[in-house]
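> Predicted model and sequence below, questions to follow.
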Amino acid sequence: MAKTRPSKSKSKSKSKSKSGKREKSVLNSTGAFSTNPHATTAPSTSNSNPPIAKLDEDLLAEATALLHESSSPDAALPLLKKYLRTNPNSPQAYDLLGEAHIELGDIEAAFAAFSHSASLDPEGQVPPVGTGPEKFLWLAQLSSAETAVVYYERGVEIIKRWLSTPTALDPAATAERGLPKKLVSALCGLAEIYMSDLCMSPDAESLCERYVTEALLALPESAIALQTLASIRISQQRVEDAVAALKRAFDGWKGLPPAHEDVPPYADRVNLSKLLIETGEYEVALEVLERLKEEDDQLPDLWYLGGWCLFLLGEGEKESKGGEGEWEESWEAAREWLENCLLLYDALEWEDEGIRDHAKEIMSNIEKELPEGMDEGEGAGGDGEGGEEEGEWESDDADDEMKD
């Protein structure tokens, strides 16, 4: 069985986050919704003295391009504030302002902007009157559990209304906004809340089933919905059903290029590997992690999960009768993954101390049986000294033959 090993050159990036802050672990994050409002294209300026409204339209279009096309929230922010001075009742501008603040890490200001947009457009009307459901999905992610449920349900209600009345929005615009996927994400977000923060609610399990069923009816092959279903089945101790859902989720995108629209976001695929490890599907988890490593090898969580997975795989090989000689290879590979995890953890000033501590604990356990620097082929518990003598004897024979 071929082992999964990192490349020879280990990641030793010393770069820190652009903001100078400690980076957040993707294992403790939730997926994000992109509001992506559709601003009109900036009109041509054939008139030497265009009206103020036209200038404002250009200003908003420029801010939208800076935010969505150039990824420059710091440059978009002053333009949006300038636009709002003359257009204080624009929900579209407030949505963009919220996005800019999210990108810049100002969560409090983002919440205020999305809240103001929601007060201006409580029904999630179609542009240009309103901006639709996305602001409610953002507010859900920025709120505590009980409040998040209210916002998520509001967003779901608006998305369903839009999808049931296709004439309300241009079909091309509906497809571009990805409303079915946003519906699935919101429903799965609700299920996750009732699996975690509100798990003690008397109707938590039935609500989880309801939300994930709705999500799968909307998009039967959605990887996110299938992973949420697997999480529910794990909590119900229905491991076989969970594994079936996880493999189905992976099969849906494993043959696709990373940029394909059906490939889930990077963070969701990291979570898929975590769930596969939790259900004992180590080989499949390593396949997912290897693909992720090819896309971006600068995430400590990635290397931690790979090391943890290889350690568990080796542990199983060590305990099984047919695993003789294979577990050492798995544990050596695990050590390499964990070393990369710790290098990146320090370089990026990662904030999840849990993965650092667990990585060190696993490495300590490996070191007890496979001390670093041990000669290749010298297994733990074996007669390492005898192996060394055998090697020396062969070398002496070879010298004698050369002399003759």
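Sure thing, it's come through.
> going forward, measure contacts between C-alpha atoms and count neighbours the same way
OK.
> and the next element down the chain from the strand or helix carrying Val288?
Val288 is located in helix 282-295, with elements delineated by DSSP states H and E. Once the chain leaves helix 282-295, the next helix or strand it forms, by DSSP H and E, is helix 300-319.
> Pull out the buried positions in that next one.
Residues of helix 300-319 classed as buried by neighbour count (16 or more other C-alpha atoms under 10 Å): 300-315, 317-318.
> for that helix, packing partners?
For helix 300-319, the elements it packs on are helix 266-278, helix 282-295, helix 326-348, helix 353-369, judged by 3 or more C-alpha pairs under 8 Å, 6 or more residues apart in numbering; DSSP states H and E.
> How far off centre is stretch 148-155?
Chain-centre distance of stretch 148-155: 22 Å, with C-alpha atoms, centre = their mean, to the nearest Å.
> cool, and stretch 64-81?
24 Å.
> Give me the contacts around that stretch.
With contacts defined as C-alpha atoms under 8 Å, 6 or more residues apart in numbering, stretch 64-81 is touched by 36, 39, 59-60, 62-63, 93, 96-97, 100-101, 103-104.
> Compute the first-to-last residue distance for that stretch.
13 Å (C-alpha to C-alpha, to the nearest Å).
> Tell me the buried residues in it?
In stretch 64-81, counting by 16+ other C-alpha under 10 Å, buried: 64-68, 72-73, 76-77, 79-81.
> In helices only, show me these.
Within the buried residues of stretch 64-81, residues falling in helices by DSSP state H are 64-68, 73, 76-77, 79-81.
> In the residues you listed, find the pair that's most separated.
For those, the farthest-apart pair by C-alpha to C-alpha is His68 and Lys81; their separation is 16.9 Å.
> put this beside the first:
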Amino acid sequence: MGGTSKVKGRRRSKRGSTRGDRKALTELPKEPKKNPQGKQSRRKSQDKETETQSKTNYSVRQLLSQATDCMDTFNYELAQKFLQRAIEVEPDNLQVLECSGNLLIEVGELEKAKQCFGRAITLSPDAGHSKYMYMGQLFEGDEAVEYFKTGIELMKKEKERQEKEPEAACADNKTTVVTNGDIASAYCSMAEVYLTDSCLAADAEERCKECLEKAIETDKDSAEAYQIMASYWLSKDDKEKAKKFIEQSLSLWLPKMKAIEEDELSSEGPTFDPLNPCSMTYQNRIGTAKILMELEMNEIAEEILEGLLQEDDQVIQVWYMLGLMNVEKKSVESKAPARFFLTMAKKLYLKLRCDDEPVLLHTEELLSVLGPGEGLDESWLKKQEESDSDVTEEDVLSSEDDSDDDEEKVMDRKRKGKEAEEEKMEH
């Protein structure tokens, strides 16, 4: 990449998150969408009608189905009413308890979520790994590790059972097929505990490395495991080994992403999922870019960040990191893109009402050092327009509530993000 950063057209796709990410530059929340008055009235009318139906003699299965449908459309208030009714009917129903715990996580009631999953564990301690994986995400340190360990053991047993009785596993619609990738991802979650919450423990380094080695042994194609292994070696100031592992991680997903962007993807066999072509979540790829920046592999880092910007231009981290990277180039040509990216990060920060003050303060500090430079900015922005870029300040900062079609797009993006998060938590 040259001194300027070409901002390409956006693709909307799902993004997820991971535990830890070394507690730096965590993803900042978006501002809740405001519906126009007419849509609010129609929505309230529909909710009232559906709530009235919840008071009829629905079975627990029907109540659970209704709650799930409401969660899929992010109508958490109504979903909570369906689940409350289901709990009143069957207070010890495992599916209801796990679904309630999931909902409580979504609305930020983490302590109550712990109670739901804890109750599910008490009722069925030897079956169902997902509740343990959720608890591992909700707790920290040694407690989190113990939950992950139990979840991994249950996944191994379930995978063994599914391999011995494949027909029975396929017939059981309530059982999720367990893969080596799922188990490797759980080991990665354990490793990240040792990189974050338990990093000061005497045996943290040894335990972290052991978890990552098990992850790679379980799934040699786990891009996530190689990425965290690179992070591990960076924490030990061994940049040579860190570079080796991050390159291995990149080899497992970046070429495919490039091919997709250029419409040159050939048949990838039965493992290729056209709906989720990248094995690395949005947040994992941000983590990869951070590692690459630390290793001074800025060209690849910039390429990844620009790809992330195409997918979703509402993530402050990406704008901030692109701005920081251009500042660090220390060239005249890089000042204009640095100002643009950092200015966008600041404006998004204020628009989304974020509360990570250090990011805002550092952004303002960098902008102050760069100075105004209006002429350079205008020249650079003109070049961007000539390169057919469709990412403009007005587009990024505009509200997305002007039409029903816009609302559907927003809900679809939120739904995809929720699905990615649920998949990560379950694994």
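Thanks, I have it. Keep in mind it's a predicted model, so treat the numbers as computed, not measured.
> that older thread, just send the contacts of stretch 64-81 of structure 1 back as JSON lines, with secondary structure too.
Listed next are these as JSON lines, based on DSSP: H, G, I helix; E, B strand; the rest coil:
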{"residue": "Asn36", "secondary structure": "coil"}
{"residue": "Ala39", "secondary structure": "coil"}
{"residue": "Leu59", "secondary structure": "helix"}
{"residue": "Leu60", "secondary structure": "helix"}
{"residue": "Glu62", "secondary structure": "helix"}
{"residue": "Ala63", "secondary structure": "helix"}
{"residue": "Ala93", "secondary structure": "helix"}
{"residue": "Leu96", "secondary structure": "helix"}
{"residue": "Leu97", "secondary structure": "helix"}
{"residue": "Ala100", "secondary structure": "helix"}
{"residue": "His101", "secondary structure": "helix"}
{"residue": "Glu103", "secondary structure": "helix"}
{"residue": "Leu104", "secondary structure": "coil"}
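> Can you tell me the residue that sits opposite Glu49 of structure 2 in structure 1?
Aligned by TM-score structural alignment, Glu49 of structure 2 pairs with nothing in structure 1.
> any idea which element Glu49 of structure 2 lies in?
Element membership for Glu49 of structure 2, per DSSP H and E: helix 37-54.
> In terms of secondary structure, what does that helix contact?
Counting by 3+ C-alpha pairs under 8 Å, 6+ apart, the packing neighbours recorded for helix 37-54 of structure 2 are helix 76-89.
> Following superposition onto structure 1, what is the mean distance for the helix it packs on?
Compared with structure 1 after fitting, helix 76-89 of structure 2 has a mean deviation of 1.7 Å; criterion: mean C-alpha distance after the TM-score superposition for structure 1.
> For Tyr151 of structure 1, grab the count of nearby residues.
Neighbour count of Tyr151 of structure 1, defined by other C-alpha atoms under 10 Å: 24.
> I meant to write Glu88 of structure 2 there.
Neighbour tally, Glu88 of structure 2, other C-alpha under 10 Å: 11.
> And Leu179 of structure 1, by the same measure?
19.
> Now do the residue nearest to the spatial centre of structure 1 against Leu299 of structure 1, distance only.
Centroid-nearest residue in structure 1: Ala267, 0.9 Å away (criterion: C-alpha atoms, centre = their mean). Going from Ala267 of structure 1 to Leu299 of structure 1 by C-alpha to C-alpha gives 10 Å.
> What are the boundaries of the helices in the stretch 151-300 of structure 2?
For the stretch 151-300 of structure 2, the helices defined by DSSP state H, counting those that start in this stretch cover 166-171, 180-195, 204-218, 223-235, 239-251, 254-261, 282-294, 298-311.
> what residues does the second one touch?
Read it as helix 180-195 of structure 2. Contacts for helix 180-195 of structure 2 (C-alpha under 8 Å, 6+ apart): 19-22, 133, 140-141, 144-145, 148, 152, 155-156, 199, 201, 204-205, 207-209, 211-212, 214-216, 218-219, 222, 224-225, 228, 232, 427.
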